[in-house]
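# structure, please.
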Amino acid sequence: MNQKAVDTYLHDTSGCKVQSIPGSHVRWSGRASYYTHKSLVEGLLGEGVAPLTERIENLFRSELEDAVPISSEWTYEWDLTDFLQEHLSSAILQALYGPLLIRQDDEFISKLWKYDNGIMSLMRRLPSWMVPKMYRYRDDLVDSIMRWHHQAVQLSESDIRGTHGPQPDGFDVYWGTTMMRDRYKTLLAMDGQDPRSVASTDLAFIWATVTNVVPSAMTLCTQVFQDNSLAEKIRTESQQCLQPGTELRFDMDRLTTTAPLLLSMYAETLRFGVQIHIPRCSPYQPLAVGNGSVPAGKMAIINTAIAHTDEDVWNTAGGKHPLDTFWPQRFLINPFDNESGPLKQGTTSPLSSPTQNKIREMSQQSSSSEGVFSTEGLDGSWIPFGGGQHACPGRLLAKRIMLSATAMMSTMLEVELLDPETPVKFESPRFGFGVRKPVMEVPFRVRRRIQH
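I've put the predicted structure just below:
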């Protein structure tokens, strides 16, 4: 962005509520935090999340159908990471931003991942002569987004009858979602903004919606397919969540509530993999934190990796499942097994008093032998999406994407890792700015399952 556009964001101390933070006198046209937060909350946490999830699911299913032909023969692939980056990224981008975005640049997805791989050089503010490729990727992506914006505006204005524009379910063929259409108009009307600054803001949003959830889904799928018995259990749970009379359409309410092992692996993926900094700052008043306070204008930072590996909180089953390893059943509670559950024994446990009876009743009513999924008692310890009013507005969509992608992969395909005896290593070379990713290629073979 040019500096004038940046200054609007830097000088906004009004917060994201309708009522400005006491002491702030930013005028409405400069309230970047409020407008961007409002747009994301309405678009990602409101009624539109269900049809948006369905579009992503349908697009990802089509991607898998095209990528893996119906055959009894195995297809060999070099890397599960690349496979999901290509196909799941495409589904998310088309559902959220529409087909125009990637249609006008067929290398958009490839550039986005190259940009992501080297983004820390930009975070460290290295000059362009040191990392020219990174600046070129960034500028190419911004240019592509500007072309998409321009085309979407023109087509929307020429679509007088509204034949292809906004639909009742929130879909817009030109913008992807009505959220993106309205967001463009709102951002462009703010102080100091121009088409390039709006495209830059949308690049940040596109990057955030793809480059964390896709690697997280990759981690989840890798853990599932490293163990054939786990894969079969996840397949069984997923099939029980299919909509009646369909082969590959999931009842999302059931998938997000009644698949305990899948839910435990989802939660463990985020505990194990999410390594982000959560900043908090109060511009005009001291910020109370525990028994102390943070002075006005100073910043406090909470790191999720530290919270997610706190030996005083998390259960390791007597050291059998250390916190630097992935334990699929970590979030499952068996009321008759004192070593089960995410909380270390001796802490405030969900197995205490009335909650114990509730979980025992749930366990007895459940058809699963895996136990009951629970995150009770983990407030402030399991924080992959942050917390409070500033919690990630895409958290429900991210959960649905991870669960449905894994359920679809296990139900629709047979996947075998070619070196299952060698555990996949996950690392984060940019600690605090993303999620752990595999540090090696994960070769696999795949074939379509025959549905009965």
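
# switch to C-alpha atoms for all contacts and neighbour counts from now on
Noted.

# can you list the buried residues in stretch 273-282?
Gly273, Val274, Gln275, Ile276, His277, Ile278, Cys281, Ser282 (16 or more other Cα atoms under 10 Å).

# distance-wise, check Phe60 relative to Ala67.
Noted for Phe60: a distance of 10 Å to Ala67, by Cα to Cα, to the nearest Å.

# could you do Pro283 as well?
Note on Pro283: its distance to Ala67, by Cα to Cα, is 51 Å.

# neighbour count for these two, which is higher?
Pro283 (19 against 14; other Cα atoms under 10 Å).

# do I have it right that the more buried one meets Ala296?
Yes: using Cα atoms under 8 Å, Pro283 makes contact with Ala296 at a distance of 5.3 Å.

# which residues do the two both contact?
Applying Cα atoms under 8 Å, 6 or more residues apart in numbering, one finds that no residue jointly contacts Pro283 and Ala296.

# what element comes up after the strand or helix carrying Ala288 heading to the C-terminus?
Taking DSSP states H and E as the criterion, Ala288 maps to strand 287-289. Counting by DSSP H and E, the next helix or strand C-terminal to strand 287-289 is strand 292-294.

# now that next one: buried residues?
For strand 292-294, burial by neighbour count (16+ other Cα under 10 Å) applies to Val294.

# alongside the first, I'd like the structure of this one:
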Amino acid sequence: MNRAELRICLYNTKSLDIYNIMSLLESMAIRKRTALEFSWIPALMCLSLHKETRTVPVLVAIILFQLIINYSLNSFRWHLENNSRDNQGNGGQLPPQYPSFFPYVSNALSFVCNNANFIQRATLTSSRISFLGFDIYAFQDRQTVAKIWKQSTLSSPISMFIYVLKYFFGLPDSVVSVYRADDSGPFPKPYSGSNVLATDRIDHITHHGFLRALGGPGLLPTSRRYMNALAARMHNKNISSEWVEMADFSNLFQEMVGASLIECVYGPSMLRLNPKFMEDLWGFDLKRWYTYAREHFDDSHISSDGDGDPYWGSNLMRYRQEKLLAVKNHDDDALARMDLGLAWGAVGNTIPCAMLSAFHLFSDPDLLRRVRNDINLSFGDQQLQGIDPNKLTKRPLLSSIYAETLRFYVKTYFVVSSPHTDVHLGRWTLPKSRIGLMNAGVSHMDSDFWNSRDGKHPVTTFWADRFIIDQRDPQSGPIASEVRESPEWMGRRRDNEEKARMNSDPFFSMEGTEGSWFPYGGGHSICPGRFLAKNVILFTCALLAKEYDVEMLTDKIEMSTWRFGLGVGGLKHPLPFRIRKRNA
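Sure thing, here's the model as predicted:
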């Protein structure tokens, strides 16, 4: 289409629709893109005919000019395709190519050097990112993310397992090959087209064990073991009613929360054999613990809850010993590395999330007063370690603090892939065997989606009440009013209004946030340990609030970005504090 054609189309348009104009511009851009991208070829040919002018500066200038043209064209096309109305329906197109100044390498360099800044620049849309010639499909718009969680073919986290176990824990290639070969998925029934033997379905074997232990019948006894272990450790620390200053709040949580969490899963014997386990998670050989447990355990040691025991610690660890060692190429060395990975996964984000929740709780006197009042009204003089952990999860304010902590601090990457078929996600398509990438931190900071109460609580600040709905307050709740009033939200709005009518008191709500709040992932591939993590965080905050006074000696908290994409960033500076036992 030339300029004259464009002019005629515009004059013939009765109402100038910006999307129609953008479609015309896109058509022109695509047609001329190839010619412009390769305009350097005739320029170089011309130089070759005039050898006296063929100098390095001229060549550099031509290449630089061409790179600028190409980058401008790619940026223009990227914005057009992301904003085109034609792509808003069920087009099932490939996401547009993310612009790169130096083809093949600049996106890779940006990602490696500062992946936090790079992924944030990709904004809340979807793109194909060229990474050394390999395309990664980055999905961030909430509609697409919500559709991803509904796809059963995108339910396997095995791609991430392979990366973490191989490069973080040194799993040998002979074992990694079993993971790579497993395209059967995490469900009892294998994916259509998979021919993996039942004994080698490592994805399903692992996933089934986690589901039973961390979200099924094992959740309650595991949570109770944690509650008892933490209460005992805090009691044995002998904190008096006099103020005691300590150097770093995070050290207290590593010592108390981390060790209690490891004990509730791995049992007390492992920590007795490795008393400095929490100080150097990477430095221990768990095979010594395996030998000890095998020598001493029999079924009579299983506790009355049917889950715990003093040697293996939990049914999960007994299950892993039985099932994983039967998988091809798996031995004690491989299993020890995998169990270290499990320990790292259990404590790596749960400890900092518990600590950060408590930090905000004790940094806000009014919030602390409200939490203490709620605990006293709900449980009175009961010892908290004796209550049903499910009752804690029903406390709206504690639950909102928990959800806001994860929204504010968790920046995890999630990887999805479909081994056998292309997956249509409404507007976009993820081709089979290609990698889809999402980052929770980008969505967690979407100022267009999250309620800021007219700017009083922007997404860049911690707001403990963000996830509480009060029927008397139309500005309450996690979702911005502009989103709630949109046509696509009509059904959800009716559901929330009905729920509000049934709850005269303020209540905790995550309704409608599945495409924007996903610290654990989502759908079938969501982290099975999320229920235990929530129980750990809520009980820890409740126990500290009820039984201890904590005064933070700094109100400044800075997080580093070196762990961006792995969950919660590390602290840049220690958090000094003082603590004392509350008077009964």
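
# how about the buried residues of stretch 273-282 of the first structure, which pair is most distant?
Maximum pairwise distance in these, criterion Cα to Cα, is 28.9 Å, between Gly273 and Ser282.

# contacts only, for Asp419 of the first structure.
Pro443.

# same question for Phe564 of the second structure.
Phe564 of the second structure neighbours (Cα under 8 Å, 6+ apart): Asn115, Ala116, Lys411, Thr412.

# could you redo the last one with a cut-off of 10 Å?
Residues in contact with Phe564 of the second structure (Cα atoms under 10 Å, 6 or more residues apart in numbering) are Asn114, Asn115, Ala116, Asn117, Val410, Lys411, Thr412, Tyr413, Asn439, Gly441, Gly570.

# which of these map to contacts in the first structure?
Contacts from those that recur in the first structure, judged by both residues aligned by TM-score structural alignment, their matches' Cα atoms under 10 Å, are Val410, Lys411, Thr412, Tyr413, Asn439, Gly441.

# so where's the longest strand in the first structure?
Criterion DSSP state E: the longest strand present in the first structure is strand 274-281.

# which bit of the second structure covers that one?
Aligned using TM-score structural alignment, strand 274-281 of the first structure spans residues 410-417 in the second structure.

# what's the answer for stretch 51-58 of the first structure, then?
Going by TM-score structural alignment: stretch 51-58 of the first structure matches residues 221-228.

# check stretch 4-19 of the first structure too.
Going by TM-score structural alignment, stretch 4-19 of the first structure sits over residues 174-189 in the second structure.

# now do stretch 119-129 of the first structure
With TM-score structural alignment as the criterion, stretch 119-129 of the first structure doesn't align anywhere.

# so which helix or strand takes in Glu245 of the second structure?
If you go by DSSP H and E, Glu245 of the second structure is part of strand 244-246.

# the match of stretch 51-58 of the first structure vs the first structure, average offset?
Superposing on the first structure and averaging over aligned pairs (mean Cα distance after the TM-score superposition for the first structure), stretch 221-228 of the second structure comes out at 0.9 Å.

# could you identify the residue of the second structure that aligns with Phe336 of the first structure?
Residue pairing (TM-score structural alignment): Phe336 of the first structure is matched to Arg472 of the second structure.

# run the chain-centre distance for stretch 183-202 of the second structure.
Put simply, stretch 183-202 of the second structure sits 26 Å off its chain's centre (Cα atoms, centre = their mean, to the nearest Å).

# identify each buried residue in that stretch, please.
Buried residues in stretch 183-202 of the second structure (16+ other Cα under 10 Å): Asp183, Ser184, Gly185, Pro186, Phe187, Pro190, Tyr191, Val196, Asp200, Arg201, Ile202.

# contacting residues for Thr406 of the first structure?
Contacts of Thr406 of the first structure by Cα under 10 Å, 6+ apart are 217-222, 224-225, 231, 234-235, 238, 262, 266, 400, 412.

# quick one: which of those is most hemmed in?
Highest neighbour count within the contacts of Thr406 of the first structure: Leu262, with 29 neighbours (other Cα under 10 Å).

# quick check: closest non-adjacent residue to it.
Ile234 (6.1 Å; Cα to Cα, 6 or more residues apart in numbering).

# okay, stretch 47-66 of the second structure sits on what stretch of the first structure?
Under TM-score structural alignment, there's no match for stretch 47-66 of the second structure.

# returning to that earlier point: just the contacts of Thr406 of the first structure now: which is nearest Gln94 of the first structure?
Distances from Gln94 of the first structure to the contacts of Thr406 of the first structure, taken by Cα to Cα, are shortest for Arg400, at 16.4 Å.

# map the closest one across to the second structure for me.
Under the alignment (TM-score structural alignment), Arg400 of the first structure maps onto Asn535 of the second structure.

# helices or strands next to the longest helix along the second structure in the packing?
Longest helix in the second structure, counting residues (DSSP state H): helix 56-83. Contact here means 3 or more Cα pairs under 10 Å, 6 or more residues apart in numbering; DSSP states H and E; on that basis helix 56-83 of the second structure packs against helix 18-37, helix 40-49, strand 126-131.

# can you put those in JSON lines and add mean neighbour count and distance to Ala326 of the second structure?
As requested, those are exported to JSON lines (neighbours: other Cα atoms under 10 Å; distance: least, Cα to Cα, whole Å):
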{"stretch": "helix 18-37", "mean neighbour count": "15", "distance to Ala326 of the second structure": "55"}
{"stretch": "helix 40-49", "mean neighbour count": "13", "distance to Ala326 of the second structure": "60"}
{"stretch": "strand 126-131", "mean neighbour count": "22", "distance to Ala326 of the second structure": "37"}
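
# just put those in TSV and tack on distance to Cys264 of the second structure.
TSV is the format used below for these (distance: least, Cα to Cα, whole Å):
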stretch	distance to Cys264 of the second structure
helix 18-37	57
helix 40-49	65
strand 126-131	41
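
# ok, so of the contacts of Thr406 of the first structure, who is nearest Gly380 of the first structure?
Tyr266 (18.0 Å).

# the strand holding Glu245 of the second structure aligns to what range in the first structure?
Using TM-score structural alignment, strand 244-246 of the second structure pairs with 75-77 in the first structure.
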